[in-house]
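S.K.: fold the following for me, if possible:
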Amino acid sequence: MRRILYETLAALGQNADFPRVQTLGVGIGKLIWNVVPSRRKLAVAAISERLGLDAPQATALARSSFQHNGRSFLEIFLSRKVDWRFVRDRLLVDDPAHMQRTFNLLRDRACVITSAHMGGWEMLAGLLHLLAPQQHCQVVVKATHDRDLYALIKRLRGHSTVHIVEHEQAVQKVLRNLRKPGTSAFLVDHNCRREEAVFLPFLGRMAAVNVGPALLALRGKALVMPVFLLREDPDRYRLIYQEPLDAGQLPGDRHEKIHTLASFYTKAVERVVLQYPEQWFWMHRRWKTRPGEELAG
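M.R.: Modelled structure (predicted):
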């Protein structure tokens, strides 16, 4: 029964046009805000603590964040429809010539793209095959506990030239892809287990940052490029990216290189969160995993 429900929702979503998905997404965000008070309180508290806002300001920003996140969730129905018409009509780039030169670097080099649960992250997955058309592209994701739901999400995210790889099975698949050379994309802003993490400052508090993308980039001698797709207005998105860091040219020992790479993509996430705080996924327990010395104290 659950699988039938998921498939029915998927059929309805895939037939919806852009305005309809956006409207439904805002509605989903409002619904979650009203029926999941634990996540609402978590988001308001995190915004107040990390951004220094008073209760009314934090509440208003958190409510906006839920609506943005609702849109992001449902944009999975649009990600496979991203094409050059989308680029022409809905994508804003500050310097198109510079962007073209930057992404031309991917023609002959392995690349690890890092992003976050910001703005149109599902749309960014659909845009990947246009940004790096000559490359073998992967998106590394964490599987949900609900396997029927995960199977549906994986199918909706998949693209003929963008392959979905589960986080738990990623190491060898990503290394093979980088050595082609190819492009592998990760979301790097969520909490992770202590054994996967290096602890770095993020929005004024130490946070567990997944070192997997840094380690794989180092082993694959890849470029590391933070890329984000932010909503600029109801109908358009702005592509923000950073000049890539070459993992194959870093000084220091292995530990120092991993720390440099993880700091690089964590600071990139922090910058866009501070610039577009209403578009980040504040309902997540980002600072759940704590450093060992903090626990001991």
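S.K.: okay, CA-based contacts and neighbour counts for the rest of this
M.R.: Fine.
S.K.: ok, now how distant is residue 172 from residue 220?
M.R.: Applying CA to CA, to the nearest Å, the value for residue 172 to residue 220 is 11 Å.
S.K.: scratch that, residue 5
M.R.: Counting by CA to CA - residue 5 and residue 220 are separated by 41 Å.
S.K.: more neighbours, the two?
M.R.: Between residue 5 and residue 220, counting by other CA atoms under 10 Å, residue 220 is the more crowded of the two (24 against 11).
S.K.: OK, contacts around the more buried one?
M.R.: For residue 220, the contact set (CA atoms under 8 Å, 6 or more residues apart in numbering) comprises 110, 175, 178-179.
S.K.: to check against the first, give me the structure of this:
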Amino acid sequence: MPIFNLKKISSLSYRFLQYYEYILAKGCLSLLRSLSPEKASNIGGVICRLIGMKLPVSKVADKNLQLAMPYLTFIERKKIIAGAWENLGRTVAEFPHLARLKQNTSEGAGWEVVGGEYLTEQSAKTGAVLFVSGHIGNWEMLPLGVAKYGMPFSSFFRAASNPYVNQLILNLRDEAMGQKIPMFAKGSKGARQALKHLLQGHRLGVLSDQKMNDGVEVQFFGRPAMTSSAVASLALKLQCPIIPGYVQRLGPARLRIIVEPPIDYSQYAENNLDNIHRLTQVINDKIERWVKQNPEQWLWLHRRWSKELYR
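M.R.: Okay, the predicted model is just below:
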């Protein structure tokens, strides 16, 4: 008989590594918090830009830009990719500061809202509401900003493989919101929980700009793209408002939340597959317009279109 249980030792080692990773992540967050929001943002942007531009995934971003905006030169694409990496680094580094950012400050770190009247109007009503956005600017600011208008919403998230780190991230989100908000892991179980949440009259936010293989095929930048139909399906099922909006980066830890009027889908309100496609296309068109306005602020780093296009 073996003296040591190798399986148990392996499990303990893995848990130790996970905990070590958690301590490292917590230390990094503490370091970022010790800095001003602007300085943390600048450092995160520089580091992510320098490292990211050397990673193979930057080639994916370049291919995406060739597919989406074939008129761009190589230099123009490279500038956008560098900006996307910088925006990602800033977004991560600003995360522990979100709860402390001030609204409507005249300069420096802070945030403002354009279109807040749509949130004020909706907050006076009851019932389910869907918010739709994309990975633009500092997208983590959107739930916090909307909550300040009395409209806190839940959202989907991709759980970190390390459960300690995952809980750390969730705790930071709750801290920023000033309250504990249900979050739903991506997948069938999370989808069922989200539907139940909406049926109870609550609110849900969805980032609809990434490839979803089990979604529907609609156009994005003039090319077929598999896209999540969650917002369209849920809205048509529940006949609830869809409020689109995104975050524009104005500078280091300085953000503008842009809220647009609720989407009018009355002309195809019947809940069927054709209308799900039509409404999903409307959402994609909005996201495409937002990306075109500030392409360096979108997350170009994933394979958005058919894998055949990347060969």
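S.K.: just the TM-score for the two chains, thanks.
M.R.: Comparing the chains after superposition, counting by TM-score structural alignment, normalised by the length of the first structure, produces a TM-score of 0.84; 281 aligned residues with a CA RMSD of 2.5 Å.
S.K.: quick revisit: save the contacts of residue 220 of the first structure as JSON lines, and put in neighbour count and secondary structure too.
M.R.: Listed next are the contacts of residue 220 of the first structure as JSON lines, based on neighbours: other CA atoms under 10 Å; DSSP: H, G, I helix; E, B strand; the rest coil:
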{"residue": "110", "neighbour count": "26", "secondary structure": "coil"}
{"residue": "175", "neighbour count": "20", "secondary structure": "helix"}
{"residue": "178", "neighbour count": "27", "secondary structure": "helix"}
{"residue": "179", "neighbour count": "16", "secondary structure": "coil"}
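S.K.: which one is the residue nearest the centre of the first structure nearest to, not counting chain neighbours?
M.R.: Centroid-nearest residue in the first structure: residue 116, 2.9 Å away (criterion: CA atoms, centre = their mean). Of all residues beyond its chain neighbours, the one nearest residue 116 of the first structure is residue 187 (4.7 Å), with distances taken as CA to CA, 6 or more residues apart in numbering.
S.K.: secondary structure element holding residue 68 of the first structure?
M.R.: Element membership of residue 68 of the first structure, judged by DSSP states H and E, is helix 55-74.
S.K.: quick one on the thing from earlier: and the residue nearest to residue 116 of the first structure, what pairs with it in the second structure?
M.R.: Under the alignment (TM-score structural alignment), residue 187 of the first structure pairs with residue 207 of the second structure.
S.K.: what does residue 9 of the first structure give?
M.R.: In the second structure, residue 9 of the first structure lands on residue 28 (TM-score structural alignment).
S.K.: so its match: helix, strand or coil?
M.R.: helix (DSSP: H, G, I helix; E, B strand; the rest coil).
S.K.: hey, where'd the helices end up in the stretch 1-150 of the second structure?
M.R.: Assigned by DSSP state H, counting those that start in this stretch, the stretch 1-150 of the second structure shows helices spanning 6-34, 37-52, 57-68, 74-94, 116-123, 141-147.
S.K.: could you do the stretch 101-250 of the first structure as well?
M.R.: 121-131, 147-157, 170-178, 212-219.
S.K.: redo the ones you listed as CSV? Include distance to residue 73 of the first structure.
M.R.: Shown next, in CSV, are the helices of the stretch 101-250 of the first structure (distance: least, CA to CA, whole Å):
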stretch, distance to residue 73 of the first structure
helix 121-131, 7
helix 147-157, 10
helix 170-178, 23
helix 212-219, 23
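S.K.: before I go, just wanted to say thanks for your time.
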